[in-house]
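K.L.:
quick one: sequence and predicted model below, then my questions.
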Amino acid sequence: MFIEAIYHRAIQPYLYAKDKDTVHILLETKAGDVDKVELLYGDPYDFKDDQWQFKKLQMKLTGSTARKDYWGITIKPEFRRLRYGFRCSNQQTSVVVTEKGFYENIPREIGQFFCFPYVHEADVFQPPAWVKDTIWYQVFPERFANGDSSLNPDGTLEWGSGEPTPTSFYGGDFQGVIDHLDYLQELGVNGIYFTPIFKAHSNHKYDTIDYFEIDPQFGDKETFRRLVKECHLRGMKVMLDAVFNHSGFYFPPFQDVLKNQQESKYVNWFYPWDFPIQTEPMPNYDTFAFVSTMPKLNTSDPEVRNYLLKVATYWIEEFDIDGWRLDVANEIDHSFWRDFRQVVKKVKPEAYILGEVWHDSLKWLQGDQFDAVMNYPFTDAVIEFFAKDTIDCAMFKDRVTEVQHSYPSNVNEVSFNLLGSHDTARILTLANGNIAKVKLMLLFQLSYTGSPCIYYGDEVGMTGGEDPGCRECMEWDPSQQNRELLSFVKQLIHLRKNIATFGNDATFRFEQADNNVVIYSKKAKDTKLVFALNNNEFAETVNTDILCGKEVVDVFTGEKIRFDGQAEIVLAPYGFICVQF
């Protein structure tokens, strides 16, 4: 046994409380090296004749990659306290794994074992309950719909005319969104994520001028209030985008620094390197990337901190928004985010706090900062396998399995799973125009654990490269929409909302991954779904033991299928099947 590969620490995601009574434990071993893992556990004060009293439970293999096997178990400690270790076995040997090392026999000294001192309900990560049942739709307000042409900025172009540029305007506004809420309701989404709506100079609005004012091209506060109310009447949540990492060039405090230089009362709001301030050829102050029009805010300054925390609560208190998406969240200090969470949750405990972090995000997901992050590792794996064909199905399985085991399950349930956004090329473009591949991606996204998000227009087959190409005007002409794809997306959303196992009320597990065919299952107490997706341009026949001897129902067609003996599935080119039993 390769004991050097056995890994566990008494921290997340290897140990955490799922609720006030339940503890989840995870262990890693070398792939294929261990046949059985037992949890050895008991109360730290339970002794009889000077012998610690412990129990044994077999752990489940919850996932595998080329390098690792993941073993998990969920238990309810009788007195909310826990000491524990593991016994790993294969055909040759067994080893006891403790915090202090590896042993042939179970140690007598309780201090050798891992410890969960006490399950405190206050320490349990508790994201908003509604998020795991939410299907998001991302709206880039300037490009979704023009409902009030009287608000058009100077130089506004005819809707959909020409290729979008970094400086072009098409007049999208709140009234346009209100006019199409019936469309979104019919689609089945129940959450809208808006990119920034605050007063700004650009068309994308990530260069904020005033955090307390609506950009006039979108409408006024009364129109926005009406938009939020209309969404809520339809059972839709509303999430806004906050840019707290940096302001815009025309943000009054930065303009004051430009005018008064080191004498400005706002000089500590930013990070000047020296004076006088210069913007070209390179800014001599901290910025987002090296963009001179986006000066970085000093969130450790008390005045900046107080200002931004007031912004965080104002839009909840005044307009009843349901969440914040936080731009460039990883470049802001953790202390600020802890304060942010406290003020937001005090005003609205069920508000959703979503950070834009593109990499491993565990340190933001300890229950004291964010509820979730934008799950770009998931995005990348799906795009690279299905759309680009740059990784094979084994690597796809490994990448998704690693994401799945990187965070606690209650974090995964509210993870923001996206395929495309205003920052990435359109999924149909990445798939070289192959609608069948887009269907596979959407099927996987909407059947995976988490809170999925559809980027506006992806459901009707819009195309476009990297920014600004991915920010074209929404296509509202039915004759120019891919109506068959739209119907398919509606069907997926309907399945997710009406079959609990299709969504978050089930455990996800890969069953097979060979020859560009992935098979995975979703299991709940009484039901199980099995999915098979063929990412090949040719038909593929696969055998899977998981369906042997089962009578199943195809959830897409309602057809009953009986597998006697060997279960053989024939998949069309880029075909798929989902069966329930």
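P.N.:
Looks like it arrived, so ask away. If you're wondering where the values come from, they're calculated on a predicted model, not measured in any experiment. Residues are numbered from 1 along each chain as shown.
K.L.:
only C-alpha atoms from now on, for both contacts and neighbour counts.
P.N.:
Noted.
K.L.:
residue contacts, the spatially most central residue of the chain?
P.N.:
Nearest to the centroid of the C-alpha atoms of the chain, with distances taken as C-alpha atoms, centre = their mean, sits Phe416, at 2.2 Å. Contact analysis of Phe416 by C-alpha atoms under 8 Å, 6 or more residues apart in numbering lists Leu354, Ala372, Val373, Met374, Asn375, Gly450, Ser451, Pro452, Cys453.
K.L.:
Leu486: which of those residues is nearest?
P.N.:
Ranked by distance to Leu486 (C-alpha to C-alpha), the contacts of Phe416 are led by Cys453 at 14.9 Å.
K.L.:
surely the closest one meets Ser421?
P.N.:
No - the criterion here is C-alpha atoms under 8 Å, and Cys453 misses it with Ser421 at 9.1 Å.
K.L.:
what touches both of the two?
P.N.:
Shared contacts of Cys453 and Ser421, defined by C-alpha under 8 Å, 6+ apart, are found at Gln138.
K.L.:
ok so, going back, just send the contacts of Phe416 back as TSV, with distance to Pro573 too.
P.N.:
TSV is the format used below for the contacts of Phe416 (distance: C-alpha to C-alpha, whole Å):
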residue	distance to Pro573
Leu354	37
Ala372	36
Val373	34
Met374	31
Asn375	29
Gly450	28
Ser451	29
Pro452	26
Cys453	26
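K.L.:
which of the residues you listed has the largest number of neighbours?
P.N.:
With neighbours set by other C-alpha atoms under 10 Å, the maximum within the contacts of Phe416 is found at Ala372, which has 30 neighbours.
K.L.:
what's the burial count for Ser487?
P.N.:
For Ser487, the count of nearby residues is 14 (other C-alpha under 10 Å).
K.L.:
where does it fall, secondary structure wise?
P.N.:
In the assignment (DSSP states H and E), Ser487 maps to helix 483-498.
K.L.:
now what about that helix, what contacts it?
P.N.:
Under the contact criterion C-alpha under 8 Å, 6+ apart, helix 483-498 has outside partners 133, 135, 186-189, 435, 439, 442-443, 446-447, 459-461, 502-503.
K.L.:
likewise stretch 159-169?
P.N.:
Against stretch 159-169 from outside (C-alpha under 8 Å, 6+ apart): 142, 146, 153, 155-157, 170-171, 202-203, 467-469, 471-475.
K.L.:
one more structure, for comparison:
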Amino acid sequence: MTVPDWVQDAVFYQIFPDRFANGDTTNDPANVQAWDAPPTLWKFHGGDLRGVIQKFDYLLDLGINAIYLNPIFHSTSVHRYNTTDYYKIDPMLGTFEDFRALIDLAHQNGVRVILDGVFNHCGRGFFAFNDVLENAEHSPYLDWFHIKRIPVDAYGPGKAKDYLAWWNYKSLPKFNTMHAKVRQYLFDVAKYWIEQGVDGWRLDVPNEIDDDTFWNEFREVVKSANPEAYLVGEIWEANPRWVSPSHFDGLIHYPLREVLLDFIADGAIKASKFADRVEELYELYPKENTFAHFITMGSHDTVRLSTICGGDERKIRQAFLFQLCHPGAPIIYYGDEIGMAGEKDPLNRHTFPWDKSSWNHALHNFVQKLIALRHRLHPLRRGSLKRLVVNDKIRVCAFGRVSEEGSAAVLLNASDSIQRLQLDVSDLGWTKGQRIMEALGDEELVVSEGHLKLELQPHGGALLYGI
């Protein structure tokens, strides 16, 4: 199995296109909402690909070198998970030329771009499903879907009864991916966009296509077009099946997010349970896949990080500290780095506030600093994970990262009190007299007899590396 090497060095940024930036008002719908209006499930705010281009310097300044775009293909909804045309950029997001300009700009700056692949289901406006609605049992596309009865009611009230649909939503008819022509159509789509310069796919609900042969063929098609293309699956559970040689390079690591937030945000688990689970998840997958997971603290499908942490900036910083020091590819959900809050959809999909007066600048600078350190320090990107300290009584946990180019350590204090430690650093290869930098406080320390003395603030942390 070949996993793209570049993923280990990537720091991703997730963009929900309608809500990030509006760079071209001429493609806005007639009923476009004010940019700062409260988000809703159905109303558009005018974000587009030109907006991403215009704000690209912001991403570069933050330290981002990879972008994941939520769906950008022609659709009828804000989220665009109900695709109408897989070969067309949604006109409200721009043109193919805008897409090409974004890809070119990204690649010129060493930034990769991956797209959201929604291949389990489509929208009601998709040509083949429309043909079924028009021609019923005479449609040549009848077997492209799971039709239960004719005529098909696709627009009346209630759940889907005449055909299979994702979660029984009529607007999301499920493909019959066992059909050879459906498979070929979807594989051709995946290959086409890779050939247009896309660097990989984030696969939406891939477990809904519970067919190893489909994903094996999908992988072969994509990798034949570009061996360095990255495939990451939206799998919410911890399951190594999905990173076998017939599936994906990595998964969106929601289980890791869950256990971290249970420890630092809710205080629901002990340090030992947290550490045990972190190690269990680290060892569950082959190393190349462990280092290719999306390390996420939130997405368009979750409550925002700031909200989960109750607005406590100390805990938010702890989450970013762990995320940006852990094996895998960190991915920041747009706006989390400036403290955007929001409960579940639609409140977690507010427009990005380009008026900087609402930003948490200190948090932004903290995240920016951590990203820069990750880019600079080899062990944070490629080092193995080692447990250093776990103490249930004081709720402190520390992990080391060790590579052939050095060592680093990240410490978390999930208690309400200052904790003073004498940290054994022998497993990090640090010896007496060695100078160590504590990066968060810019404090220089010196190893004494294989130990470091340091102090952790309540709900604080530390990042250590050798000078």
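P.N.:
Looks like it arrived, so ask away. Not measured: the values here are computed from a predicted model.
K.L.:
TM between them?
P.N.:
Once superposed, chain against chain, the TM-score is 0.94 (TM-score structural alignment, normalised by the length of structure 2); 454 aligned residues with a C-alpha RMSD of 1.6 Å.
K.L.:
on that earlier part again, corresponding residues in structure 2 for the helix holding Ser487 of structure 1?
P.N.:
Alignment note (TM-score structural alignment): helix 483-498 of structure 1 is matched to residues 361-376 of structure 2.
K.L.:
next: stretch 192-201 of structure 1.
P.N.:
Mapping stretch 192-201 of structure 1 onto structure 2 (TM-score structural alignment) gives residues 67-76.
K.L.:
what's the span of that stretch, first residue to last?
P.N.:
Start-to-end span of stretch 67-76 of structure 2 (C-alpha to C-alpha, to the nearest Å) is 23 Å.
K.L.:
do stretch 457-474 of structure 1 as well
P.N.:
With C-alpha to C-alpha as the measure, stretch 457-474 of structure 1 spans 6 Å from end to end.
K.L.:
list the buried ones in that stretch?
P.N.:
Under the neighbour-count criterion of 16 or more other C-alpha atoms under 10 Å, stretch 457-474 of structure 1 has 457-465, 467-474 buried.
K.L.:
how about the helices in structure 1?
P.N.:
When assigned using DSSP state H, the helices of structure 1 occupy the ranges 174-179, 181-187, 221-233, 252-260, 302-319, 334-347, 376-382, 393-404, 409-412, 427-430, 435-447, 483-498.
K.L.:
just tell me which of these ends up closest to Asn516 of structure 1.
P.N.:
Among these, helix 393-404 sits nearest to Asn516 of structure 1 (C-alpha to C-alpha), with 5.0 Å.
K.L.:
mean deviation, that closest one versus structure 2?
P.N.:
Following the fit onto structure 2, the mean deviation recorded for helix 393-404 of structure 1 is 1.2 Å by mean C-alpha distance after the TM-score superposition for structure 1.
K.L.:
and that helix, which stretch of structure 2?
P.N.:
On the basis of TM-score structural alignment, helix 393-404 of structure 1 is assigned to residues 271-282 in structure 2.
K.L.:
just stretch 146-160 of structure 1 next, same as before
P.N.:
Here stretch 146-160 of structure 1 aligns to structure 2 at residues 22-36, judged by TM-score structural alignment.
K.L.:
just stretch 95-114 of structure 1 next, same as before
P.N.:
Alignment of stretch 95-114 of structure 1 against structure 2: no match, by TM-score structural alignment.
K.L.:
how close does Asp274 of structure 1 sit to Phe251 of structure 1?
P.N.:
Distance from Asp274 of structure 1 to Phe251 of structure 1, by C-alpha to C-alpha: 20 Å.
K.L.:
that older thread, the match of helix 483-498 of structure 1 against structure 1, how far on average?
P.N.:
Mean deviation of stretch 361-376 of structure 2 relative to structure 1 after superposition (mean C-alpha distance after the TM-score superposition for structure 1): 0.6 Å.
K.L.:
please identify the buried residues of that stretch?
P.N.:
Under the neighbour-count criterion of 16+ other C-alpha under 10 Å, stretch 361-376 of structure 2 has Leu363, His364, Phe366, Val367, Gln368, Lys369, Leu370, Ile371, Ala372, Leu373, Arg374, His375 buried.
K.L.:
make CSV out of those and add distance to Leu305 of structure 2.
P.N.:
Listed next are the buried residues of stretch 361-376 of structure 2 as CSV, based on distance: C-alpha to C-alpha, whole Å:
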residue, distance to Leu305 of structure 2
Leu363, 12
His364, 14
Phe366, 15
Val367, 13
Gln368, 17
Lys369, 19
Leu370, 17
Ile371, 17
Ala372, 21
Leu373, 22
Arg374, 20
His375, 23
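K.L.:
nearest to Met92 of structure 2 among the residues you listed?
P.N.:
Set against Met92 of structure 2, the nearest of those by C-alpha to C-alpha is His364 (29.8 Å).
K.L.:
distance of that closest one from Leu62 of structure 2?
P.N.:
Per C-alpha to C-alpha, His364 of structure 2 is found 8 Å from Leu62 of structure 2.
K.L.:
ok, now Val446 of structure 2?
P.N.:
Relative to Leu62 of structure 2, Val446 of structure 2 is positioned 31 Å away (C-alpha to C-alpha).
K.L.:
so what's the counterpart of Gly323 of structure 1 in structure 2 up against?
P.N.:
Counting by TM-score structural alignment, Gly323 of structure 1 lines up with Gly200 in structure 2. Gly200 of structure 2 sits next to Val113, Ile114, Leu115, Ile194, Ala229, Tyr230, Leu231 when contact means C-alpha under 8 Å, 6+ apart.
K.L.:
the first one against Ala66, yeah?
P.N.:
This means Val113 of structure 2. Yes - using C-alpha under 8 Å, Val113 of structure 2 is in contact with Ala66, at 5.7 Å.
K.L.:
in terms of neighbours, single out the busier of those two.
P.N.:
Ala66 (26 against 22).
K.L.:
surely the more buried one is in contact with Asp9?
P.N.:
No - using C-alpha under 8 Å, Ala66 of structure 2 makes no contact with Asp9, being 9.5 Å away.
K.L.:
now what about the match of stretch 192-201 of structure 1, what contacts it?
P.N.:
So stretch 67-76 of structure 2 is in contact with 12-17, 79-91, 93, 111-118, 123, 125, 202, going by C-alpha under 8 Å, 6+ apart.
K.L.:
one more time with 7 Å, if that's ok
P.N.:
By C-alpha atoms under 7 Å, 6 or more residues apart in numbering, the list of residues contacting stretch 67-76 of structure 2 from outside reads 12-17, 79-86, 88-91, 112-116.
K.L.:
circling back: show me how far the match of helix 483-498 of structure 1 is from its chain's centre.
P.N.:
In terms of C-alpha atoms, centre = their mean, to the nearest Å, the centre of stretch 361-376 of structure 2 is set 18 Å apart from its chain centre.
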